[in-house]
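Student: Pasting the sequence and the predicted coordinates here, then a few questions.
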Amino acid sequence: MLPATTGRPLRIGIGGMAIESSQFCPHRSTYDDFRVTRGRELLDRYTWTRSDGDLSGTVEWVPLVHAVAVPGGPVERATYDRIRSELTDRIRESGPLDGLVHDIHGAMSVVGLDDAEADLTGAVRAATGPATLISAAMDLHGNVSRRFAEHLDLLTAHRMAPHEDAWETRERAARNLVARLISGKGRPHRAWVQIPVLLPGEKTSTRLEPAASLYGRLAAVEALDGIVDAALWVGYAWADEERCRAAVVVTGDDPGLALDQAGALARAYWDARRDFTFVGPTGDADDCIARAVASPARPFLISDSGDNPTAGGAGDLAYMLGRLLAHEDLASGRRTALHPGLTDPAAVAACFAAGPGAEVTLHVGGCFSAGTGPHTAPYELTGTVTALEEPGTAPGARRGNPAYDGGGRRAAVTRGGVTVILTERRTPFHTRADFGSLDPLDYDLVVVKIGYLEPELYAMAADWLLALTPGGVDQDLLRLGHHRIRRPLYPFDDEDFDAPDLTPQLL
């Protein structure tokens, strides 16, 4: 159905910049870390832009530019400025837009900037002008400041962690925008409130309570007459800015109802703050390795959570490799372990130069982190090159995410019972296909640089443990050294914490 006010298809732009950035990670994200799409390639990221879809004839989708990277360290300022300038230039060159789908993450940090999403979204609003409705799709680990939210007309976030609904969230943002424009109702009310709680994502999985029930309430709130959307963000714990905290936004045409529902959600989250627990059993590295070796469950998965690249870790810490080889059963080969995803391009090059079957002595890890803190030194590894893979022989890029392309060249080195997969680029291992020619089911232990297990790994694991390891996304927030967050903030301040003012504000 065409909007009655115009009688023509809606012109809706699509663009954005998405990355999750740990300010405790020594890595710096550059332009080469981003997958940048434009034109037809950008539209092909989404199912709802298809010419044969139910929105065909209603909307003319206008591809702008979209840049997305695997989480990492803060974005270099020149990279950010380059992408922001292209996005805003393309908005201005596109002609008048009725709406814009702002496809972002919400936890981007940029060197030299506070509240990077607010800066980006303010520039987008300046380029579109006030008449264009902007609808943002976000990760629930984003940080939603007032300065950021006030530039938007609609905003929504994932309702699942792990984010099995990521593409559904983007489609909801787009469909809410289209429905709003067709209705001619204009900008809705947005009831916004922040909650002084900041928790790591591994304590807020929607597989468990209380997050399961809190996020389970959102669809019912959205279904109320007069409400358009309800969203809850847990925030991003590995940035160190005032905006870092949980938030609620309820969007609707009934301002009183939106305020009431936002307040109720915020109070429920605050009341449950001490009930959040880690998504799985935890321990330090040595404890987790010992329990896994002793267990009959195979394969037994361990999360090297502090160096998780999909949360913003550098992915180059050899700490867990050292602890694996310190265990006698693994060092001797009586038990086997596969440890994928240790980033070290120089070590990969040395393995390729040596060739399959060669014995090599390498100093692995620390290519970003060496010297930046404890546990960052390279590890001296002597072993046999047991696998080499060129780019393209691993699974290939997944839809819409860049750097899930196998991490460039990869080399596997085996010492005793431990095989480590070295990568040229920071890369996650979330599915069996990501392991390439090495089958994780062939090993007793699989130790992955990840936090909570993604669905395929979760289904694969006969048992698993979350190792509370050091790194740029350390789960123990109190040992990271935040100093710019706004206090008081749970769990940094727990005793004598006065009841916070959770009164929502209309934007």
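Tutor: That came through, no problem. Residues are numbered from 1 along each chain as shown.
Student: rest of the way, CA atoms for contacts and neighbours
Tutor: Will do.
Student: where's residue 257 relative to residue 19, distance?
Tutor: In this view, residue 257 and residue 19 are 33 Å apart by Cα to Cα, to the nearest Å.
Student: When those two are compared, which one has more neighbours?
Tutor: residue 19 (27 against 19; other Cα atoms under 10 Å).
Student: contacting residues around the more buried one?
Tutor: If a contact means Cα atoms under 8 Å, 6 or more residues apart in numbering, then residue 19 has 68-72, 104-108 as its contacts.
Student: List just the nearest of those residues to residue 281.
Tutor: Checking the contacts of residue 19 against residue 281 by Cα to Cα gives residue 71 as the nearest, at 24.8 Å.
Student: re earlier: take the contacts of residue 19 and keep only those in strands.
Tutor: Members of these lying in strands (criterion: DSSP state E): 68-69.
Student: so which of the contacts of residue 19 would you say is closest to residue 160?
Tutor: Checking these against residue 160 by Cα to Cα gives residue 105 as the nearest, at 14.4 Å.
Student: Residue 375 - how many residues pack around it?
Tutor: Neighbours of residue 375 under the rule other Cα under 10 Å: 19.
Student: take a look at this one as well, against the first:
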Amino acid sequence: MTQPRTPVARPVIAIAGLGIESSTFSPARTEAPAFHPQRGAEVLTRYPFLAPGTPLRDAAEWRGALVGKALPGGTVTAAAYAELSDELIARLGELGDLDGLWFDIHGAMTVEGIDDTEAVLLARVRETVGPDVIVSTSMDLHGNVSRELAHLSDLITCYRMAPHEDAMETRERAARNLVDLLTTGAPRPVKAWIPVPVLLAGEQTSTRIEPAKSVYAAVDEVEAMEGVTDAAIWVGYAWADEPRNRAAVVVTGPSREAVTAGAERLARGFWEARHDFAFVAPTGTLDDCLDEALATTEENRPYFISDTGDNPTAGGAGDVTWGLERVLSRPEFKDPSGPTVIYASLPGPAAVETAVRAGVGATVTVTAGAEVDDRHAGPLTMTGTVHAIRHGDPHARVEVVLRVGGVHVILTALRKPYHHEHDFTDLELSPRTADIVLVKIGYLEPELFTMATAWKMALTPGGVDQNLQRLGHHRIHRPMHPFDGEMPPPNLTARVIPPSTEPLGTPNE
């Protein structure tokens, strides 16, 4: 039985966290600078709802420790994690007495030699701040929630939309729930956790379509129940091979009966819908997608194609040349007066440097790609005209557009996701008037989704291959859908997780 606590009129709350999606099926490695860490007061500038004068900012004294978020990528090196986590812990130790801590993470970070990295980090955080500090954890719905992470968190929540249009809303909810708990003096919440033996790609679980649309609509209904503070469903992260990787449900609140009933309802809903999850768009081979795009009328353009296997926003290395090689080999695209294609993108720092030296309008021959992931195709040599050059992008640093026949290839010094219309128009490209826009992405982000008159997902190779069965998972809990066609009904009863001040006990999975 949790005990009432003393209300705190204006609590002191620290903010800390490290976030990344790490594909263990990519040869890439992620180093510390990729996290772009912010420290101290700078941390607060990440969150519009904590701007000076906002109600939530005024409701507490917020102290930034260290928050770093990296573009999804490969496994984080042990040295990078040690550097960042040691600094985070040291800065927390310098903040003085705290009432609460907001742990802002992603939930799918893999570090060399460490399983369940976020729980390991939160255990160190708790050792530093002490057992009385209340912790609220906010996550991506593609994160992973182990028993240990649920145990160490007093409050825990995640996004409810994929694509993640509610990312900032989720963070605000996590911070607000923490303030409410501290200022009312309510006991630590009861947490009901249920692992669900399903592991699907994000592109199969988009909340734009059924069944995820209805599965996630039930979250709001459970949260509205008397005795419930928050409810959340995690899809999990499909492109890492760790025991924690699977779907999960956590419901928190003051009532054991309510959170238990709510968690079991959500878990059953997810499990019962498992066979109905499908890709958010039609799929095919890259050649199939190109054939269909070329066959469409002008009214159905721009035609968007997702090059899914090397999607950098899911953990792909971003430099797989397999897709671009096939595009450039198509005879339809060799004539500059033929169909207009935009390809985004391919890292190639040496190629970018050559193009920058030559200048806009010059004809250059450059080689790019396959410096990190050369398992599917080698470096690609292209001859084309430099169409545009742009410096200063926070991700790419330098971008170059090379026109090769009718294909406008975006080359970058560092990998970059292309999610917004300005990503193209800043490079003097017009995606709305192009015949085909081919982007390394999974489901289309909102601006691209709105722009596309037709769209298909190409099932291409890479570190985030959509064909999960051919990747080779061997450490996840089995049986697991869809890896095991026939499997017995799982145990979807709620596991009530004790407060972090009490022992976790023996696993009852």
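Tutor: Looks like it arrived, so ask away. Remember, predicted model here, so these are calculated numbers, not experimental data.
Student: Onto which residues of structure 1 does stretch 217-230 of structure 2 map?
Tutor: Aligned by TM-score structural alignment, stretch 217-230 of structure 2 falls on residues 216-229 of structure 1.
Student: buried ones in that stretch?
Tutor: 218, 221-222, 226-229 (16 or more other Cα atoms under 10 Å).
Student: same deal with stretch 486-500 of structure 1?
Tutor: Buried residues in stretch 486-500 of structure 1, counted by 16+ other Cα under 10 Å: 489-490.
Student: for that stretch, how far is the first residue from the last?
Tutor: 13 Å.
Student: what's the answer for stretch 307-321 of structure 1, then?
Tutor: 12 Å.
Student: Which stretch of structure 2 lines up against that stretch?
Tutor: Under TM-score structural alignment, stretch 307-321 of structure 1 corresponds to residues 310-324 of structure 2.
Student: Of the buried residues of stretch 216-229 of structure 1, which is the nearest to residue 378 of structure 1?
Tutor: Residue 378 of structure 1 has its nearest neighbour among the buried residues of stretch 216-229 of structure 1 in residue 218, at 45.9 Å by Cα to Cα.
Student: Excluding residues flanking it in the chain, which one is nearest the closest one?
Tutor: residue 230 (5.5 Å; Cα to Cα, 6 or more residues apart in numbering).
Student: What strand or helix carries the one you found?
Tutor: Per DSSP states H and E: residue 230 of structure 1 is located in strand 227-233.
Student: so after that strand, what's the next helix or strand?
Tutor: Past strand 227-233 of structure 1, the next helix or strand by DSSP H and E is strand 246-252.
Student: which residues make contact with that next one from outside it?
Tutor: Outside of strand 246-252 of structure 1, the residues within contact range by Cα under 8 Å, 6+ apart are 143-144, 154-155, 188-198, 226-235, 258-259, 261-262, 265-266.
Student: For the following helix or strand past that strand, give me the average deviation versus structure 2.
Tutor: Following strand 246-252 of structure 1 in sequence order, the next helix or strand is helix 255-271 (DSSP H and E). Comparison of helix 255-271 of structure 1 with structure 2 after fitting gives an average deviation of 1.1 Å (mean Cα distance after the TM-score superposition for structure 1).
Student: Just the buried residues of helix 255-271 of structure 1, please?
Tutor: Those would be 255, 257-259, 261-267, 269-270, for helix 255-271 of structure 1 by 16+ other Cα under 10 Å.
Student: now swap in stretch 473-487 of structure 1 and tell me
Tutor: In stretch 473-487 of structure 1, counting by 16+ other Cα under 10 Å, buried: 473-475, 477, 480, 482, 485.
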